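In: Turn this into a structure:
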Amino acid sequence: MRIAIVVNKFPVLTETFIVNQITSLIDGGHDVTILSLTKGETENCHEAIRQYHLLDKVHYLIKEPKRKITRFTFFIKYLLKNSKRYKVSKVIKALNIFRYKTQAVSLHTFYRNQWFLGEDFDVIHAHFASVGVFVTGLRKDGFFPKSKLAVSFHGSDIIPQNIERYKQNYKLLFEKMNLITYNSEYTLAVLEKTTTIDSRFKLLPVGLDVNKFKTAETIVRKEPFEILFCGRLVNFKAPDLAVEIVNELVKKGHNIHLSIVGEGPLQKKLKDLIHNYGLEQNISLLGAISQEQIVAHLRKTAVFLLPGITEEETKRAENQGLVIQEAQAMQVPVVVSDAGGMKYGLVDNVTGFVVKEKDIHSFVKKLETLIQNEPLRMEMGKKGRAFVAEHFDSKVLYHKLLRYYNLLLDENFTH
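Out: Modelled structure (predicted):
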């Protein structure tokens, strides 16, 4: 199967789920091309990108030069250099002045459709709705009529505050897409307020390669008791609440240490909170780190904490939180809030605890339970890994995605 994965930027350190999906498709024997609107950071990237030579599979969108002479000169040079990639009939179509008028004369249609002037893709899969809007705009122009279109919603593209705007901006996307995936029941609930849900909408959480999240055979964790927070330092992920929770635990005499992984606008607020509470020995701000470094931290972590909230102004909350599954894969119990879709990514009281959002007292109680009960932590850890392996492993999700793709390519499929 020829598959185009279309993204806004590649690679992106925090979007491991896209890399996981791409590598699973490659392992499945499919011909995968990555189409990226912009270029990401290529120096500090995930090991899988090097291992699978993914940078060799990326085509970045070449921006249309503003000056006419530069635009036409580059157009000729580019065609000559990449002549084997293009079909003459498709180039001629992009330059059809009767259909596209000044857009063709100015070469605008060529630059917009440059990715799709060669062999047809069986499936064009856009990640995030904004990229899906770009793809469906090209379909509206009459390009790649035979390809099936898919889009995956991940959270930042379906914020409750913006629903009325989405109804207009995503109208063409909802009309043209053959497959629309969402990562949790929470995301679906927001989509239901935006459009009519039909059989094209399918649950597809983002996943991980469980085999890359292996803990030591014998887990020896010494004091201080290690807690990990990992995520963007933004309001709805509530890293400041994590500091408040640790402050309460320290006041109760617990010897604990919290590592906060991530960066974002709340960094200064966190530094001030840590200083004001005198918690410099109990809390470390580690900034953004690689996937491999996160795994290393999880190996020495006793509990993972993500006390996210529903943001008052935007009504935004965590849609899935893949790091919750990554922690469980490392046999680390998780303690999360009931905001958004986090609660769907664990089994409450079995692989971790779900706590009412903003309830610091209840967070402290659940963490104390785990601090004081090592056998419970061990049991939750083992059950957490089994849960993730069954529901979130990349291979499991690959087979689910493949079923969706095959359904699209079925000649009897109606959408």
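In: alpha carbons only for contacts and neighbour counts from here, please
Out: Will do.
In: Quickly find the element holding the nearest residue to Tyr277 once chain neighbours are set aside.
Out: Closest residue in space to Tyr277, ignoring its immediate chain neighbours: Asn247 at 7.1 Å, by Cα to Cα, 6 or more residues apart in numbering. Element membership for Asn247, per DSSP states H and E: helix 239-251.
In: Does anything pack onto that helix? Which helices or strands?
Out: Counting contacts by 3 or more Cα pairs under 8 Å, 6 or more residues apart in numbering; DSSP states H and E, helix 239-251 packs against strand 256-261, helix 267-277, strand 303-306, helix 360-372.
In: Ok, which of the ones you listed comes nearest Asp198?
Out: Nearest of the helices and strands packed on helix 239-251 to Asp198, taken as Cα to Cα: strand 303-306 at 32.6 Å.
In: what's that closest one in contact with?
Out: 226-230, 237-239, 242, 324, 327, 332-337, 367, 370 (Cα atoms under 8 Å, 6 or more residues apart in numbering).
In: Same check on stretch 45-63?
Out: By Cα under 8 Å, 6+ apart, stretch 45-63 touches 11-13, 16, 19, 23, 32-39, 111, 114-115, 290-292.
In: again, 10 Å this time
Out: Outside stretch 45-63, the residues that touch it by Cα atoms under 10 Å, 6 or more residues apart in numbering are 4-16, 19-20, 22-23, 26-27, 31-39, 42, 71, 111-115, 289-292.
In: Now do the contacts for His125.
Out: 3-7, 34-35, 131-132, 135, 147-152, 177, 179-180, 405.
In: And it, which helix or strand is it part of?
Out: Using DSSP H and E, His125 sits within strand 123-127.
In: and that strand, how far from the chain's centre?
Out: Mean-position distance between strand 123-127 and its chain equals 14 Å (Cα atoms, centre = their mean, to the nearest Å).
In: Give me the distance from stretch 166-185 to the chain's centre.
Out: On Cα atoms, centre = their mean, the centre of stretch 166-185 falls 17 Å from the chain's centre.
In: Tell me where the longest helix sits in this protein.
Out: helix 374-391 (DSSP state H).
In: Pull out the buried positions in that one.
Out: If you call a residue buried by 16 or more other Cα atoms under 10 Å, then helix 374-391 has these buried ones: 376-378, 380-389, 391.
In: now the angle between helix 360-372 and it, please.
Out: 100 degrees (axes from the mean of the first three to the mean of the last three Cα atoms, to 10 degrees).
In: ok, and what's touching helix 374-391?
Out: Contacts of helix 374-391 (Cα under 10 Å, 6+ apart): 205, 207-211, 213-214, 219, 302-303, 324-334, 345-347, 349-353, 369-371, 392-393, 395-397.
In: this one next, for a side-by-side:
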Amino acid sequence: MKKNKILFVVTSFPTLSETFIVNQIVSLINKGCEVSILCTGHVLRNGVIHPVVIQNSLMDLVREDIAMPINKLERVWKGILNIMRYYKDVAFLLSSFNIFKYGVASINLRQLYNHLLLLCIKESDCDVMHVHFGDNAVLVNDLLCEYDIDKKMVVTFHGYDAHDFSSEFYRKLKQSRAYYTSNTNFTKNELMRLGFDTSLISVLPVGLDTSFFSPQKKTIDLSRDVKIVFVGRLVKWKGCLFFIELINEIIAKGSGDVEAVIIGDGVEYSKCVDLISKLNLGDKVVLKGSLLQDEIIKELDSADIFLYPGGVDESGRCENQGLVIQEAQSMGLPVIVSNIGGMPESINHGVTGFVIDYNDKSSFVETTIKLIKSPELRKQIGKCARNFVIENYDNKVLADEILDIYAK
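Out: I've put the predicted structure just below:
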């Protein structure tokens, strides 16, 4: 039986905040696909690498030789070596230094590495090229069009790429033969607003390994405080400050037997510290900063409720899916989220958790207190939440769906 050959094009690899890409790659490999990976940006070997990347030897699939280094001197030296290696295409590679055509990109060698990227795409015998993030797809499509190269392309949009760019930015991509996936119907509607053909868009959520996100706790310990957890980047639209305000209100309503944990880092970190101090919540709200995934799993496993009151920032940015919502449900937690962006699509309201109007602070508080006071309700909802994720967001389920999309 012929194996599907899939060429993934991503920004950087491996990126800890983009575990959904790693999940998708591993699930397709497990389905028998041959996968290779190209980066429009950098290969990140320094820093923390997700264990799944190591366990599945994913770095062996990356064309690291043509990825642009961050260090400028290394970029120049590597560029020279690549020009020597691809001597048959030397005229094509040297054309990347045309300052009148490529401007700054010719000076900082960005265009040289774009040309190297195109050579690898051209040489690939892939059945489908899967590009993650719309701005990457614009770069790839422009290169393909400029040199009249035909490749079957699937483009996955995740959030910022459907929000931060104009319809004109995507003009050429919309005229291409690409097919598109969006993580939620909310993101799909954003793409339709930008003028993409709705018949060419499939909703395909980002998924997770439910055997990895699996609860280990056996019984409910009624002797300890109820643990409420928030996990996410500490930016305004994720709702980290609102989370602290809600905890303060919950305690003020007489439910002081709670422990609140915030996991994540970001520009709002210092504001979180200040608000916790201002509300005298130092003994109730703990800021844990960024944690590795196995550490996050331990925190979720010891938690009782997942509260994620995301909102909208001044630019209109909000949560398009929120994979962490599925991760919490997979860990058997009841979740409480806002009716903003794609979050309502991520749970079964009233069964696996609750969707609350973002402006209805009292409902957030009352719903959370209801769960605090009812361990059996938490257990019942948590069980439904895990089953919901297994049926709808497990990597194995979503791998079959993406293979169906490739077949189109």
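In: looking at the helices and strands packed on helix 239-251 of structure 1, which is buried most?
Out: Most buried of those by mean neighbour count (mean count of other Cα atoms under 10 Å) is strand 303-306; its value is a mean of 25.
In: Mean deviation, the helix or strand just after that one versus structure 2?
Out: Next helix or strand after strand 303-306 of structure 1 toward the C-terminus (DSSP H and E): helix 322-329. Averaged over the aligned pairs, helix 322-329 of structure 1 sits 0.6 Å from structure 2 after superposition, using mean Cα distance after the TM-score superposition for structure 1.
In: residue contacts, the counterpart of Glu34 of structure 2 in structure 1?
Out: Using TM-score structural alignment, the partner of Glu34 of structure 2 in structure 1 is Asp31. Taking Cα under 10 Å, 6+ apart, we find Asp31 of structure 1 in contact with 1-4, 25, 57, 121.
In: Out of the buried residues of helix 374-391 of structure 1, which is nearest to His257 of structure 1?
Out: For the buried residues of helix 374-391 of structure 1, the nearest to His257 of structure 1 is Arg377 (16.9 Å; Cα to Cα).
In: how far away is the closest one from Asn20 of structure 1?
Out: To Asn20 of structure 1, Arg377 of structure 1 is 28 Å away according to Cα to Cα, to the nearest Å.
In: ok so, going back, pull the most distant pair out of the contacts of Asp31 of structure 1.
Out: Checking those with Cα to Cα, the most distant pair is Met1 and Lys57, at 15.4 Å.
In: follow-up on the earlier one: who are the packing partners of whichever helix or strand comes after the longest helix of structure 1?
Out: Next helix or strand after helix 374-391 of structure 1 toward the C-terminus (DSSP H and E): helix 394-409. Using 3 or more Cα pairs under 10 Å, 6 or more residues apart in numbering; DSSP states H and E as the contact test, the elements touching helix 394-409 of structure 1 are helix 16-27, strand 123-127, strand 148-152, strand 179-182, strand 201-203, helix 374-391.
In: how many neighbours does Gly47 of structure 2 have?
Out: 8 (other Cα atoms under 10 Å).
In: corresponding residue for it in structure 1?
Out: Alignment note (TM-score structural alignment): Gly47 of structure 2 maps to Glu43 of structure 1.
In: Let me see the contact set for that match.
Out: Contacts of Glu43 of structure 1 (Cα under 10 Å, 6+ apart): Pro11.
In: Looks to me like it is in a strand.
Out: No. Under DSSP: H, G, I helix; E, B strand; the rest coil, Glu43 of structure 1 sits outside any strand and is assigned coil.
In: For it, give its distance to Arg50 of structure 1.
Out: 10 Å.
In: Could you do Phe116 of structure 1 as well?
Out: Counting by Cα to Cα - Phe116 of structure 1 and Arg50 of structure 1 are separated by 26 Å.
In: Please say which of these two ends up with more neighbours.
Out: Phe116 (19 against 12).
In: and the spatially closest residue to that one that is not a sequence neighbour, helix, strand or coil?
Out: Nearest non-adjacent residue to Phe116 of structure 1, counting by Cα to Cα, 6+ apart: Phe144, 6.9 Å away. Here Phe144 of structure 1 takes the coil state, with states given by three-state DSSP.
In: shouldn't Phe144 of structure 1 be in contact with Leu117?
Out: Yes. Using Cα atoms under 10 Å, Phe144 of structure 1 and Leu117 qualify as a contacting pair, with a distance of 8.6 Å.
In: ok, these two, which is more surrounded?
Out: Phe144 (23 against 20).
In: List the contacts of the more buried one.
Out: Phe144 of structure 1 makes contact with 90, 113, 116-124, 135, 138 under the criterion Cα under 10 Å, 6+ apart.
In: ok, and the most crowded of those residues?
Out: Val135 leads the contacts of Phe144 of structure 1 on contacts (other Cα under 10 Å) with 25 neighbours.
In: Next, the equivalent of it over in structure 2: secondary structure please.
Out: Mapped onto structure 2 by TM-score structural alignment, Val135 of structure 1 lines up with Val140. Assigned by three-state DSSP, the conformation of Val140 of structure 2 is helix.
In: and Val140 of structure 2, what is it in contact with?
Out: 9, 40, 114, 117-118, 121, 131, 134, 146, 153, 173.
In: filter those residues to the buried ones?
Out: Of these, these count as buried by 16+ other Cα under 10 Å: 9, 40, 114, 117-118, 121, 131, 134, 153, 173.
In: Go through these and say which is closest to Asn359 of structure 2.
Out: Nearest member of the buried ones among the contacts of Val140 of structure 2 to Asn359 of structure 2, counting by Cα to Cα, is Gly134, at 31.5 Å.
In: The closest one contacts Ser167, correct?
Out: No. Gly134 of structure 2 lies out of contact with Ser167 (Cα under 10 Å); the separation is 11.6 Å.
In: which residues does Gly155 of structure 1 contact?
Out: The contact partners of Gly155 of structure 1, taken as Cα under 10 Å, 6+ apart, are 128-129, 182-184, 186-187, 190, 316-321, 341.
In: next one: Val335 of structure 1
Out: Val335 of structure 1 touches 303-307, 324, 342-343, 346, 348-349, 351-355, 363, 366-367, 370, counting by Cα under 10 Å, 6+ apart.
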